[in-house]
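Trainee: Sequence unavailable; structure follows:
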C-alpha cells in the first residue's frame, strides 16, 4: 500500500534527444503519484540532481528518463551509489539493453530469432561497406544507431546509391551503425511486469494512420497510431511473442518492467527488433495501455512499482554491489598504513 510518509522523485529530462518526451511522461506520473504519497517532486537529470535528491530526502525514484544517461545505467549507477531505491533495471542490464548490438549479441546465444546484421564504422571504407551490406543483407536494409530509443535515427535504404547516401548522413552523428536486413511483417510489442510475480502483458499490434513505419512522430502525436490489444495474431505466434518477450527480459537481466518489439512475418518466428528496459509512460505509450488491458490502471501500476522498489530495498532481497560478504585476509600493506 502507498505510504504517505514517503517522498518520491520523478526524474526526467537530461541530455538525451528524448528529453522532451521524458518530461511529458513525468507530467503524467507526478499527479498520479501525488494522490498516494506524502511528497512527490519532479527533478531534472542534471548536475544538481544528487544535491536535489539529498535536499528533498527522497525515499525512492521513478525514472522517466529515456535514452543516453537516463536509460543506459548512468542514472541507475548514481542511485546505487547514493543508496536510493528506484524503478527499473540495474546499471549493467540498463547498459546492455539500450545498446542494440549488445542486446543482439547476448540474446543470440539464448536462441532469440534476430535479423541478420553488420556493424560498420565511419573509419572504414564507405564504398566497401555499402557493397558488403547489400551482398550480405539484401537490397533493402535498416540503419540503426547503437543507443537511441523511440525510433530516433533509424533509416530505411534500398539499393547502392540510397544506402551510401543514408550512411554518409548517419555518420555525421554516429561513428558506428548497426545495419540489418529488412524483414516484412507486422509491428508487434509486448511487455513484462515483474512485481510479486512476473507476468507477460497482452500483446499489441501497432498500426499507423497512413500505414507508415512507427517512427518518433507517430509514437508521440496523439491520433497518429493505434494500439490493437490483443494483437490479432495466430495463437501460436501470439504465444511465441510472449515467450520471447520473457526470454529477452530475463536474458538481459532486466528488472521490474521491460517491453520488447518484434517484426512478425505472415508465418514463422517473430523477430526481435529491440528491447526497451524503461518503457514509456506518456499518454500515447504502449506499456500502460497493455497493463490496463490486463486490468491494471495507470495509478495502480505506478504505485505498485514504487511499493515494490521500496520493499525490495527495505528487505534487501537483492545482493548489494558493494556488500562485504566475501571474507578476505587483511593485507600486510593495510596494517602498516
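Mentor: That came through fine. Owing to the predicted nature of the structure, the values given are computational and were not obtained by experimental measurement. Numbering: from 1, shown residues only.
Trainee: C-alpha only now, for contacts and for neighbours.
Mentor: OK.
Trainee: What are the boundaries of the strands in the chain?
Mentor: Along the chain, counting by DSSP state E, strands occupy 7-12, 39-44, 60-63, 117-121, 140-145, 155-158, 176-181, 186-194, 198-200, 204-208, 225-228, 257-264, 271-276.
Trainee: tell me what the first one is packed against?
Mentor: When contacts are defined as 3 or more Cα pairs under 8 Å, 6 or more residues apart in numbering; DSSP states H and E, strand 7-12 sits against helix 19-34, strand 39-44, strand 60-63.
Trainee: Nearest residue to residue 155 in space, please, no chain neighbours.
Mentor: residue 143 (5.1 Å; Cα to Cα, 6 or more residues apart in numbering).
Trainee: number of nearby residues for the one you found?
Mentor: Residues contacting residue 143 under the criterion other Cα atoms under 10 Å number 23.
Trainee: pretty sure it is in contact with residue 176, am I right?
Mentor: No - applying Cα atoms under 8 Å, one finds residue 143 not in contact with residue 176, separated by 10.5 Å.
Trainee: on that earlier part again, which one of the helices and strands packed on strand 7-12 lies nearest to residue 287?
Mentor: With Cα to Cα as the measure, helix 19-34 is the member of those nearest residue 287 (12.2 Å).
Trainee: what packs against the closest one?
Mentor: strand 7-12, strand 39-44, helix 298-315.
Trainee: how about a cut-off of 10 Å?
Mentor: Here helix 19-34 touches strand 7-12, strand 39-44, strand 60-63, helix 298-315, going by 3 or more Cα pairs under 10 Å, 6 or more residues apart in numbering; DSSP states H and E.
Trainee: Got another one to weigh against that:
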C-alpha cells in the first residue's frame, strides 16, 4: 500500500461542505498512518484535469450531499475509468432519494414510518393550508419534516402541533424543492455501519444516539457534547441482530457498495423502523462510523485501506 497514491475527494458545493472537509481531513490522516500517499482534492473545475493528468491509483469519495451522493461525481469517475471506493453512480441515484429507499425496504418486508412526498409546486397550486391539513389527517402527529434528498438532518424538524407545520415547511424548502413528511416514531435511534469484507457486507456494532434535545439535527450531530453515544447500542441481543440485519438488507437491496450507514429507530416493543441510508457517511470526530469501527476492534485507516485495495482490484479485473 505504501506505493499507492490515493485522492480523497472532500468539500464540494453542497450545504454539507464543511462536514465533508472535516471527514476528508480525518480520513486522510487515517490513511497516511497506514503508509498511504494521500492527496486531498476539492471537487471544482480542476478536478477532471487533475484526474486525467495525475491518475491516482484510487479515489475515496468523502463528499456529503449533492453531487457526492447523487451519483454525479461517481459517474465522472466511471467515465474516466478511475477506481473509487463507494457505491456506483446508478445505485447512488436510487438510494439518494429517501422515498425510493423507503419504498424498496418496505417492499422487502421491513418496517418504515408512513410518509408522503410533495413538491413545492403542490402547495402553491392547491393551497398550502389545505395540503397541510390533508397531511395531518392522513399521517397524524407528531411528524418529521425533511427534504426528500440530502443529509446531516439539514432542514429536518419535528412537528408536534399543527400550528408548527407552516414554519417547518418553509425551513425544509430552503434545502430542496420536495418535502418528505413522515410519521415521527418515538424510540431508540441507532446508526448501523455496514462494511464489505472480502466482498461480503457485514454490520458493525450499532451506535445508539441520545441527543440533548428531541431531534438529532445538524447542530446535535456536529457539536461535541450535545449528543450522547453508546457503542454498542443498549439493545437486547435479538434487537441488535435485527438492526444489523436491516442495515445489511438495505445495503444489498439498494445495490450499495463498500460502505454505508443505515439510520433506524427501535420502538419500545422492539420493532425496528428503517429511516434512511447514507452512501457516504460522515467521518468527523462526532460521526458514528468511526465509533462503530473502533467498537469492532479496527480503525478507519485499516478499513479504508482494505476498501481501496478492493477498488483497485475491481478495476484490474475488468
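Mentor: Good, I have the coordinates. Just so it is clear, the model here is predicted, and its values are computed rather than measured.
Trainee: Structural similarity score between the chains, please.
Mentor: With the length set by TM-score structural alignment, normalised by the length of the second structure, the two chains reach a TM-score of 0.94; 313 aligned residues with a Cα RMSD of 1.6 Å.
Trainee: one step back: if I pick the residue nearest to residue 155 of the first structure, what's in contact with it?
Mentor: Each residue near residue 143 of the first structure by Cα atoms under 10 Å, 6 or more residues apart in numbering is listed here: 117-119, 153-157, 163, 166-167, 170, 177-182.
Trainee: how far away is it from residue 118 of the first structure?
Mentor: 10 Å (Cα to Cα, to the nearest Å).
Trainee: Same check on residue 260 of the first structure?
Mentor: Residue 260 of the first structure is 21 Å from residue 118 of the first structure, by Cα to Cα.
Trainee: So for these two, which residue has more residues nearby?
Mentor: Taking other Cα under 10 Å, residue 260 of the first structure and residue 118 do not tie; residue 260 has more neighbours (24 against 16).
Trainee: What lines up with that one in the second structure?
Mentor: Using TM-score structural alignment, the partner of residue 260 of the first structure in the second structure is residue 262.
Trainee: what comes up buried for stretch 89-107 of the second structure?
Mentor: By neighbour count with 16 or more other Cα atoms under 10 Å, stretch 89-107 of the second structure contains the buried residues 89, 91-92, 94-102, 104-106.
Trainee: Residue 273 is in contact with residue 97 of the first structure, correct?
Mentor: No - using Cα atoms under 10 Å, residue 97 of the first structure is not in contact with residue 273; the gap is 11.9 Å.
Trainee: shared neighbours of these two, which are they?
Mentor: Counting by Cα under 10 Å, 6+ apart, the residues touching both residue 97 of the first structure and residue 273 are 103, 104.
Trainee: picking that back up, the helices and strands packed on helix 19-34 of the first structure into TSV, with extra columns for distance to residue 130 of the first structure and mean neighbour count?
Mentor: Conversion of these to TSV gives the following (distance: least, Cα to Cα, whole Å; neighbours: other Cα atoms under 10 Å):
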stretch	distance to residue 130 of the first structure	mean neighbour count
strand 7-12	38	24
strand 39-44	41	19
strand 60-63	39	24
helix 298-315	45	17
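Trainee: how close does residue 154 of the second structure get to residue 113 of the second structure?
Mentor: Residue 154 of the second structure is 19 Å from residue 113 of the second structure, by Cα to Cα.
Trainee: which of these two has more neighbours?
Mentor: residue 154 (20 against 17).
Trainee: wait, doesn't that one sit right on residue 215?
Mentor: No - Residue 154 of the second structure lies out of contact with residue 215 (Cα under 10 Å); the separation is 11.6 Å.
Trainee: Chain neighbours aside, what residue packs nearest to the residue nearest in space to the middle of the first structure?
Mentor: The first structure has residue 276 as the residue nearest its centroid, 2.2 Å off, counting by Cα atoms, centre = their mean. Nearest residue to residue 276 of the first structure, sequence neighbours excluded (Cα to Cα, 6+ apart): residue 259, at 5.1 Å.
Trainee: quick one: common contacting residues for residue 143 and residue 118 of the first structure?
Mentor: Contact with both residue 143 of the first structure and residue 118 is made by residues 177, 178, 179, 180, 181, according to Cα under 10 Å, 6+ apart.
Trainee: mind checking what the last one lines up with in the second structure?
Mentor: In the second structure, the residue paired with residue 181 of the first structure according to TM-score structural alignment is residue 183.
Trainee: Wait, that match touches residue 137, no?
Mentor: No - in this structure, residue 183 of the second structure is not within contact of residue 137 by Cα under 10 Å, at 11.6 Å.
Trainee: So those two - more neighbours on which side?
Mentor: With neighbours defined as other Cα under 10 Å, residue 183 of the second structure and residue 137 compare such that residue 183 has more, 23 against 10.
Trainee: Enumerate every residue touching that one.
Mentor: Contacts for residue 183 of the second structure (Cα under 10 Å, 6+ apart) come out as 112-116, 135-136, 138-145, 158-159.
Trainee: try 8 Å
Mentor: 113, 114, 115, 139, 140, 141, 142, 143, 144 (Cα atoms under 8 Å, 6 or more residues apart in numbering).
Trainee: The fifth one pairs with which position in the first structure?
Mentor: Under the alignment defined by TM-score structural alignment, residue 140 of the second structure is paired with residue 138 of the first structure.
Trainee: what's the distance between the residue lying closest to that match once chain neighbours are set aside and residue 166 of the first structure?
Mentor: Of all residues not flanking residue 138 of the first structure in the chain, residue 181 sits nearest, at 6.4 Å (Cα to Cα, 6+ apart). Distance, residue 181 of the first structure to residue 166 of the first structure, by Cα to Cα: 15 Å.
Trainee: Check residue 313 of the first structure too.
Mentor: 47 Å.
Trainee: What's the local residue count around whichever residue in the first structure pairs up with residue 224 of the second structure?
Mentor: Counting by TM-score structural alignment, residue 224 of the second structure lines up with residue 222 in the first structure. Per other Cα under 10 Å, the neighbour tally for residue 222 of the first structure reads 11.
Trainee: Please identify the nearest residue in space to residue 222 of the first structure, excluding sequence neighbours.
Mentor: Nearest to residue 222 of the first structure is residue 284, by Cα to Cα, 6+ apart, at 6.5 Å.
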